[in-house]
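**Student:** with the sequence up front, the predicted model follows.
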Amino acid sequence: MKILPSLAAGLAGALALTALHETVRRLRPRDAPRLDLLGERALRQLLAGAHADQPDDQETYFLTMAGDVVGNALYFSLVGSGLHAPRRGLLLGLAAGAGGVVLPGPLGLGTAPSARTPQTQAMTVAWYTVGGVVAGAVARALRRRH
């Protein structure tokens, strides 16, 4: 596995996921997943547990977005650079989307941001799947290029 192409593919998937999420949440605020809120809640819990100062809302949002892009890029970089990267991207995206629906409640982050309606749940899984598919497609394209 080549590291730079895998990281580039992961970053492409993470940016696609973030762009899709941010666009749809502005267009369909009632049903769209609010993955940004899950990230903000997680950040605030971590800072509270460390007895650190809480940032203001705008700083929390930007820190969360940066953390989401970095974390998702690293996750989606697991597609690798091999022949089966698109299939791995699809499976990674489905797994992340399912986790995004199922895990927030048990983690104490609430369920409404990613599971409030069946449409919200479907969009959560779909957005992560799109990110994984993009990562896989970019990994395959970079492999063919070299």
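**Tutor:** That came through fine.

**Student:** from here on, just use CA atoms for contacts and neighbour counts.
**Tutor:** Noted.

**Student:** tell me where the chain has helices.
**Tutor:** Assigned by DSSP state H, the helices in the chain fall at 3-27, 35-49, 57-76, 85-102, 112-115, 118-145.

**Student:** run the chain-centre distance for the longest one.
**Tutor:** When C-alpha coordinates are averaged (C-alpha atoms, centre = their mean, to the nearest Å), helix 118-145 and its chain have centres 10 Å apart.

**Student:** same thing with the third one?
**Tutor:** Distance of helix 57-76 from its chain centroid, counting by C-alpha atoms, centre = their mean, is 9 Å.

**Student:** give me the contacts around that helix.
**Tutor:** 7, 9-15, 18, 36, 39-40, 43, 89, 92-93, 131-132, 135 (C-alpha atoms under 8 Å, 6 or more residues apart in numbering).

**Student:** that helix to helix 35-49, inter-axis angle?
**Tutor:** Orientation check (axes from the mean of the first three to the mean of the last three C-alpha atoms, to 10 degrees): helix 57-76 against helix 35-49 gives 100 degrees.

**Student:** in helix 57-76, what's buried?
**Tutor:** Buried residues in helix 57-76, counting neighbours by 16 or more other C-alpha atoms under 10 Å, are found at Thr60, Tyr61, Thr64, Met65, Asp68, Val69, Val70, Asn72, Ala73, Leu74, Tyr75, Phe76.

**Student:** against that first model, consider the following:
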Amino acid sequence: MSEIQTVPESRRFLSALGPGLAGALSVTLIHEGARRVLSHPPRMDVLGKRSLKKGLRWFGVRPSHGRRLHRQALVGDIISNSLFYALVALGRPRRPYLRGVLLGTLAGVGAVLLPPFLGLGRSPRRAKRSTALLTVAWYLLGGLSAARATRTV
């Protein structure tokens, strides 16, 4: 009788966090860089601050302000996006780019359409069409970055 070698689920998930972090960092870096140079960039940092404030208030905690709130929102974005993009590295190792494209596109479309429904103010799609397209493109880039990172693990 032959033994089948299986990797424990917790170990697979931990190894998927590396590519997830690569995807999250690429999205965060492009957002932060673009908001400093573009006239109408997607302001996912603003949505991050709003969601952090809303969550903290729900728990009865007084949220921070200014730069401290901005840093906390960035850390929260990196953590949540890392967990999301880690899904790219889970599953069959033969198709990470397909998962990266699907998950990145899904995240981008969600970032464009969901903010008003979540009580986070108006969505980026109402600002300019180019803003919405950049949002989807950048999250897609994050999915592709996570997929590429699976090839190096």
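**Tutor:** All right, it came through fine. Computed from a prediction, not measured in an experiment: that's the story for all the values here.

**Student:** greatest separation within the buried residues of helix 57-76 of the first structure: which pair is it?
**Tutor:** The span of the buried residues of helix 57-76 of the first structure, defined through C-alpha to C-alpha, is set by Thr60 and Phe76 at 23.5 Å.

**Student:** what's stretch 69-81 of the second structure aligned against in the first structure?
**Tutor:** Under TM-score structural alignment, the counterpart of stretch 69-81 of the second structure in the first structure spans residues 60-72.

**Student:** just give the nearest non-adjacent residue to Leu142 of the first structure, would you?
**Tutor:** Leaving aside its sequence neighbours, Leu142 of the first structure sits nearest to Pro5 (C-alpha to C-alpha, 6 or more residues apart in numbering; 6.5 Å).

**Student:** hang on, isn't that neighbour packed against Leu78?
**Tutor:** No: contact criterion C-alpha atoms under 8 Å: Pro5 of the first structure and Leu78 do not qualify, at 10.8 Å.

**Student:** tell me the contacts of the counterpart of Ala12 of the first structure in the second structure?
**Tutor:** Aligned by TM-score structural alignment, Ala12 of the first structure pairs with Ala22 of the second structure. Residues in contact with Ala22 of the second structure (C-alpha under 8 Å, 6+ apart) are Ser82, Gly142, Ser145, Ala146, Ala149.

**Student:** relative to Leu14 of the second structure, how far out is Ala22 of the second structure?
**Tutor:** According to C-alpha to C-alpha, to the nearest Å, Ala22 of the second structure stands 14 Å off from Leu14 of the second structure.

**Student:** to which residue of the first structure is Gly60 of the second structure aligned?
**Tutor:** Using TM-score structural alignment, Gly60 of the second structure lines up with His51 in the first structure.

**Student:** what's the burial count for His40 of the second structure?
**Tutor:** Counted with other C-alpha atoms under 10 Å, the neighbours of His40 of the second structure add up to 14.
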